[in-house]
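Participant: Prediction below, plus the sequence it came from.
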Amino acid sequence: MTFDELGLSDELLAAVKSAGYSEPTPIQAQAIPAILSMRDITGIAQTGTGKTAAFVLPMIDRLAQGRSRARMPRTLILEPTRELAAQVAENFEKYGVNHKLSMALLIGGVAFGDQDKALMQGVDVLIATPGRLIDQFERGKLLLTGVEMLVIDEADRMLDMGFIPDLEKICKLLPPRRQTLLFSATMPPEITRLATQFQTDSKRIEASRPAQTADTITQHVVKLDRGDDKAKRTALRRVIESRDIKNGIIFCNRKVEVDIVAKSLCKHGHDAAPIHGDLSQAHRTETLEKYRAGDLKLLVASDVAARGLDVPDVSHVFNYAPPPNSDDYVHRIGRTGRAGRKGEAFTIVGPNDEKLWDAVLKQIQSDVQEYMPDGLEEELSELEAPSSRRGGKRSDSSKGSKSSREPKNKQHASDDNSSSRGRGKKGNQNELLPPAPAGPVVGLGDHVPAFLQRPI
């Protein structure tokens, strides 16, 4: 099948051809005709299968007729991250080159001024993250009553990031008569409920099994006898140094790990930089541009970059630990081995990661070969265990503090006895009072305030 058979306009086919594409992917071949016929769509396909073009191409054809109005976008595309939103915008610029369509990008980390100006001029396509969209609506800069087509992209990632309440709020602001397209790499029960709630007689399209890894990716697991951070960072460096790496992505489960791992790699002479949601948009954009241009070798990332990072030729992917959600393993390693290229993926598994790794193996339903760089086991055995080192410090300090406290406590005890004997006029009540200080009381002058001397 070719794009000519999908019912797209001549102008759009020319743009597709100039972009270098002739045959649609399975998700595109099934989704494009259904979208052009105004059907609601639930599309399931793993990352890298062309989901974005599957809704961008028919949307451009639909928008060729009609005109935009101020503050009232005609179509709305919701994305979970700024990077994904920017990638969709790039697709519209590429495929809409022969159409005069206006577009606005509403994402966090960008000043409101330019976004306000674009909305006032009227846009055909509004690409937004849920939080910034709600901000603009509540500021009165946006009306959603003119939306003809809604796209919820990467719905399962929306679920993971806690955006489902925002999606429900946004959908209530849209007109009931609209076309709703929902795309996701996986289909957990919560997303199925969302599709049932906001779609009418939707067509389900499943281009591939959700948890299937590409055959072009060689997978490895590095199993460690100890799982402390120092051992893991050492193992990661030795794995990197043992392979011929063109460029790679290192995925961490927590943002704080991203910064620590990136700093450790740089300290040991590797070309690495972090990217995660807490960094400013300008910093994230600059880092991604350097990585895409080949000026950065290693990108240390949280799962914010697991989807939507459009770098077709990534040679290696490293998991600092198995992901908490086994589905994310497929999306992480799917950054390599794309478009028929070969790729390698390595996952570091410590004793505390075994359950997560077992869930990954169950999900992908295949064995992963173990890998151990030369000399790593000996190097790890020579590393001092952090628990024993900390224990030694606690033991020494506790001994010192005990010996230093004992005479002071004894002195206080004798002082208490002597002071209580000296204040015997008021009986046992005064025995509960603290001893009078021998010298000046710092911060209270040279006397003890009367309220401290009252009987209890």
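Facilitator: Ah, there it is. Residues are numbered from 1 along each chain as shown.
Participant: use CA for all of it now, contacts and neighbours both
Facilitator: OK.
Participant: tell me which element the nearest residue to residue 231 once chain neighbours are set aside is part of?
Facilitator: Spatially, and ignoring its direct neighbours in sequence, residue 231 is nearest to residue 380 (6.4 Å; C-alpha to C-alpha, 6 or more residues apart in numbering). Assigned by DSSP states H and E, residue 380 belongs to helix 376-382.
Participant: Next, the buried residues of that helix.
Facilitator: Using 16 or more other C-alpha atoms under 10 Å as the test for burial, helix 376-382 gives 376, 380.
Participant: Check stretch 289-301 too.
Facilitator: So for stretch 289-301, counting by 16+ other C-alpha under 10 Å, buried means 291-292, 296-301.
Participant: Likewise for stretch 168-184?
Facilitator: 170, 174, 178-184.
Participant: Show me which of the buried residues of stretch 289-301 is closest to residue 87.
Facilitator: residue 292 (12.8 Å; C-alpha to C-alpha).
Participant: any idea how far residue 63 is from residue 26?
Facilitator: Distance of residue 26 to residue 63, computed by C-alpha to C-alpha, to the nearest Å: 24 Å.
Participant: circling back to that earlier point, closest one to residue 48 out of the buried residues of stretch 168-184, please.
Facilitator: residue 184 (12.0 Å).
Participant: how many other residues sit next to the spatially closest residue to that closest one that is not a sequence neighbour?
Facilitator: Leaving aside its sequence neighbours, residue 184 sits nearest to residue 154 (C-alpha to C-alpha, 6+ apart; 4.6 Å). Residue 154 is flanked by 27 other residues according to other C-alpha atoms under 10 Å.
Participant: Residue 167 contacts residue 128, doesn't it?
Facilitator: No. Taking C-alpha atoms under 8 Å as the definition, residue 167 is not a contact partner of residue 128, at 11.6 Å.
Participant: tell me which element residue 258 falls in.
Facilitator: Assessed by DSSP H and E, residue 258 sits inside helix 255-267.
Participant: could you say what helices and strands that helix packs with?
Facilitator: In terms of contacts (3 or more C-alpha pairs under 8 Å, 6 or more residues apart in numbering; DSSP states H and E), helix 255-267 is packed against helix 229-242, strand 272-275, strand 298-301.
Participant: Run through who's touching the longest one.
Facilitator: The one in question is helix 229-242. Residues outside helix 229-242 that contact it (C-alpha atoms under 8 Å, 6 or more residues apart in numbering): 261, 264-265, 320, 348, 350, 372-373, 376, 380, 383.
Participant: and those residues, which are buried?
Facilitator: Buried among the contacts of helix 229-242 (16+ other C-alpha under 10 Å): 261, 264-265, 320, 348, 350, 372-373, 376, 380.
Participant: before we move on, the earlier item: now tabulate the contacts of helix 229-242 in JSON lines and tack on distance to residue 340.
Facilitator: Listed next are these as JSON lines, based on distance: C-alpha to C-alpha, whole Å:
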{"residue": "261", "distance to residue 340": "30"}
{"residue": "264", "distance to residue 340": "33"}
{"residue": "265", "distance to residue 340": "30"}
{"residue": "320", "distance to residue 340": "26"}
{"residue": "348", "distance to residue 340": "26"}
{"residue": "350", "distance to residue 340": "32"}
{"residue": "372", "distance to residue 340": "27"}
{"residue": "373", "distance to residue 340": "27"}
{"residue": "376", "distance to residue 340": "32"}
{"residue": "380", "distance to residue 340": "37"}
{"residue": "383", "distance to residue 340": "41"}
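Participant: ok, second structure coming up, stack it against the first:
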Amino acid sequence: MGYRHPTPIQAQAIPYVLMGRDVLGVAQTGTGKTASFTLPLLDILSGSRARARMPRSLILEPTRELALQVAENFVMYGKYTKLTHALLIGGESMQDQKAALNAGVDVLIATPGRLLDLFERGGLLMTQTKTLVIDEADRMLDMGFIPDVERIVTLLSPNRQTLFFSATMAPEIRRLADAFLQNPKEITVSRPSTVAALIVAGLAIVEDVDKRKALRKLIRAENVSNALIFCNRKRDVDILYKSLVKHGFSAGALHGDLPQSVRTSTLEKFKLGEIKLLVCSDVAARGIDIGGLSHVFNFDVPIHAEDYVHRTGRTGRAGRSGHAYTLATPHDRGFVAAIEKLTGQSIPPLEVEGINTAAWSEDDGRRGGRGGRGRTPERRPDNRHTEKRAEDQPKVAPEAKEHRREPDRARTRPAETDRPVERQPARQAQPQAAEARSDRRPQNDRPQNERQASDRPSNDRQSAERRPDRGHDAKPQDGRRDQRHRPDDLGPAVTGFGDEVPAFMLLPTRARRPDPVDMEQDYPAPALGRD
């Protein structure tokens, strides 16, 4: 392979891996972490052979592209050995993967989802797996694979060797390492979350509408042999890819929604030089090794500061120089500040010819541009949840306010009085109501149905429901039980119109035996009518 001198992580990790100790390795991306666990594994596994469906070692990777790359490295490193391997990733034929497992594999390289799927189908057993490698652990945490990883660990033998590698060491990663490793040897060859010194970085602040134009000018101005262009969202990957192709650039697209066959062929064409520009999401930001990658363009500022370290780490690998340029909008100030705080370095400003440089906005910058997350309704003028400001309200002249039409009193709900309603038995309340109606209308002019209704004694339940001081949700006073909330009484069958019920819709309830609680003065027993 042309390796003459080990990198710092390889020189410190390989001896402890050969000793059989657990290792916690933290190093910059592109420093040779893959070889630091693959090369000693070849030496350890060369003494015996594997059994059917029982892999001897397991390497977990967060993405399919990274798993494919590790498998390629294993084939190249173990060219003159008889060791076998199997690749378990989604989007591929499960029958072929089962056939490879049945033949017996020494090294199993897999993503957590497909591994658990085959295990539940009875396709493999992991009782003989003596070595576990968790690569890109911080990416596992970001993608939500940690519960799957924890379940996989429970399926392995407790007498195993665990190798834990990551480019960053967040507090969550430290807790996972303490849970998975036993007396590990911690190796940190550089400060976590730093960018290689040979990478030339730059930051251009432009308006959102000028980002594509600025990107095209940067590509034409720089001596770009091949470049990765990162976007935060998958749909922005497709939009930018079509825009670059329209302007005559040799470009391809790569994101998680594409079929696995398309993703594999596109990445292979890019490595072979058939495609010059690869527009991608963060699926290609971890561990992908592309020889001689000259540039990395962050079309969107990454929302998570750690992603900036991984994106820029695709260039400037193995001691070579590289360039990493970022296009930011005025509202990305907070994301840029988080990146500079994480890396401990300020990103130098970058001028783009023919593009006016913008300034940071006055807000805190937590609202992402094309990232989609963190945006607030104030930045969306068409958002229906946006509250109208005072200056946006239509102005009305003072004289126009005085001549506004009064609301129709017949259609508005009458105001409830604060005067308490005197409670009285139903036998006395009904004659008074009939006498009041007789004062308003002659007795002979009343309809027959109204005269019958006036002669019929009223139920106290109905009169109680008409009282304005006792709403539907009001609780009974003095701790007494309310008749309207009895579970054995369904109440009157009525049709409601808002909060008011027309009187002609009320029907009498069936008579029932009075309750002892109802016999008290505030709750008189219902009167029995002639019907």
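Facilitator: Cool, the structure landed. Just so we're clear, the structure is a prediction, and the values are computed from it rather than from any experiment.
Participant: Check which helices and strands the helix holding residue 380 of structure 1 is in contact with.
Facilitator: Against helix 376-382 of structure 1 (3+ C-alpha pairs under 8 Å, 6+ apart) you get helix 229-242.
Participant: For the helix or strand just after the helix it packs on, which outside residues touch it?
Facilitator: Per DSSP H and E, the first helix or strand lying C-terminal to helix 229-242 of structure 1 is strand 248-251. Here strand 248-251 of structure 1 makes contact (C-alpha under 8 Å, 6+ apart) with 258, 297-303, 314-321, 332.
Participant: counterpart of strand 248-251 of structure 1 in structure 2, which residues?
Facilitator: Mapping strand 248-251 of structure 1 onto structure 2 (TM-score structural alignment) gives residues 227-230.
Participant: and that stretch, how far out from the chain's middle?
Facilitator: What separates the centre of stretch 227-230 of structure 2 from the centre of its chain is 24 Å, taken as C-alpha atoms, centre = their mean, to the nearest Å.
Participant: One more: stretch 262-276 of structure 1?
Facilitator: On the basis of C-alpha atoms, centre = their mean, stretch 262-276 of structure 1 sits 18 Å off its chain's mean C-alpha point.
Participant: Which part of structure 2 matches it?
Facilitator: Mapped onto structure 2 using TM-score structural alignment, stretch 262-276 of structure 1 covers residues 241-255.
Participant: Which residue in structure 2 aligns with residue 415 of structure 1?
Facilitator: Taking TM-score structural alignment, residue 415 of structure 1 has no aligned residue in structure 2.
Participant: okay, now residue 415 of structure 1: neighbour count?
Facilitator: 17.
Participant: Now name the helix or strand holding it.
Facilitator: Secondary structure (DSSP H and E) places residue 415 of structure 1 in helix 386-422.
Participant: Just tell me the aligned range of stretch 76-96 of structure 1 in structure 2.
Facilitator: Mapping stretch 76-96 of structure 1 onto structure 2 (TM-score structural alignment) gives residues 58-78.
Participant: I'd assumed residue 120 was in contact with residue 71 of structure 1.
Facilitator: Yes. Using C-alpha under 8 Å, residue 71 of structure 1 is in contact with residue 120, at 5.2 Å.
Participant: And these two? Which one has more around it.
Facilitator: Each of residue 71 of structure 1 and residue 120 has its neighbours counted (other C-alpha under 10 Å); residue 71 has more, 22 against 14.
Participant: center of structure 1, which residue is that?
Facilitator: Taking C-alpha atoms, centre = their mean, the centroid of structure 1 lies closest to residue 304, which sits 2.7 Å from it.
Participant: List the residues that contact that residue.
Facilitator: For residue 304 of structure 1, the contact set (C-alpha under 8 Å, 6+ apart) comprises 81, 276-277.
Participant: Can you verify it is assigned to a helix?
Facilitator: Yes. Counting by DSSP: H, G, I helix; E, B strand; the rest coil, residue 304 of structure 1 is found in a helix.
Participant: Quick check: the aligned residue for it in structure 2?
Facilitator: So, by TM-score structural alignment, residue 304 of structure 1 is matched to residue 283.
Participant: Distance of that match relative to residue 307 of structure 2?
Facilitator: Residue 283 of structure 2 sits 11 Å away from residue 307 of structure 2, going by C-alpha to C-alpha.
Participant: do the same with residue 185 of structure 2
Facilitator: Relative to residue 307 of structure 2, and taking C-alpha to C-alpha, residue 185 of structure 2 is found at 26 Å.
Participant: And residue 16 of structure 2, by the same measure?
Facilitator: Here residue 16 of structure 2 is placed at a distance of 29 Å from residue 307 of structure 2 (C-alpha to C-alpha).
Participant: neighbour count winner among the two?
Facilitator: residue 307 (20 against 15).
Participant: and the more buried one, what does it touch?
Facilitator: Taking C-alpha under 8 Å, 6+ apart, one finds 282, 285 in contact with residue 307 of structure 2.
Participant: Now check it against structure 1: what is it aligned to?
Facilitator: In structure 1, residue 307 of structure 2 lands on residue 328 (TM-score structural alignment).
Participant: which SS class is its match?
Facilitator: helix.
Participant: same deal with residue 31 of structure 1?
Facilitator: Here residue 31 of structure 1 is recorded as helix under three-state DSSP.
Participant: Skipping its backbone neighbours, what lies nearest it in space?
Facilitator: Using C-alpha to C-alpha, 6+ apart and skipping the chain neighbours, the partner closest in space to residue 31 of structure 1 is residue 54 (6.1 Å).
Participant: The one you found matches what in structure 2?
Facilitator: Checking TM-score structural alignment: residue 54 of structure 1 goes with residue 36.
Participant: what ranges do the strands span in structure 1?
Facilitator: 41-44, 75-78, 103-106, 125-128, 149-152, 179-184, 203-206, 217-223, 248-251, 272-275, 298-301, 316-319, 343-349, 369-370 (DSSP state E).
Participant: tell me the most buried of the ones you listed?
Facilitator: strand 248-251 (a mean of 27; mean count of other C-alpha atoms under 10 Å).
Participant: Looking for the alignment partner of the residue nearest to residue 184 of structure 1 in structure 2.
Facilitator: Using TM-score structural alignment, the partner of residue 154 of structure 1 in structure 2 is residue 136.
Participant: which ones are touching that match?
Facilitator: Residue 136 of structure 2 makes contact with 61-62, 165-167, 286-287, according to C-alpha under 8 Å, 6+ apart.
Participant: cool, and residue 237 of structure 2?
Facilitator: Listed by C-alpha under 8 Å, 6+ apart, the contact set of residue 237 of structure 2 reads 230-231, 253-255, 279-281.
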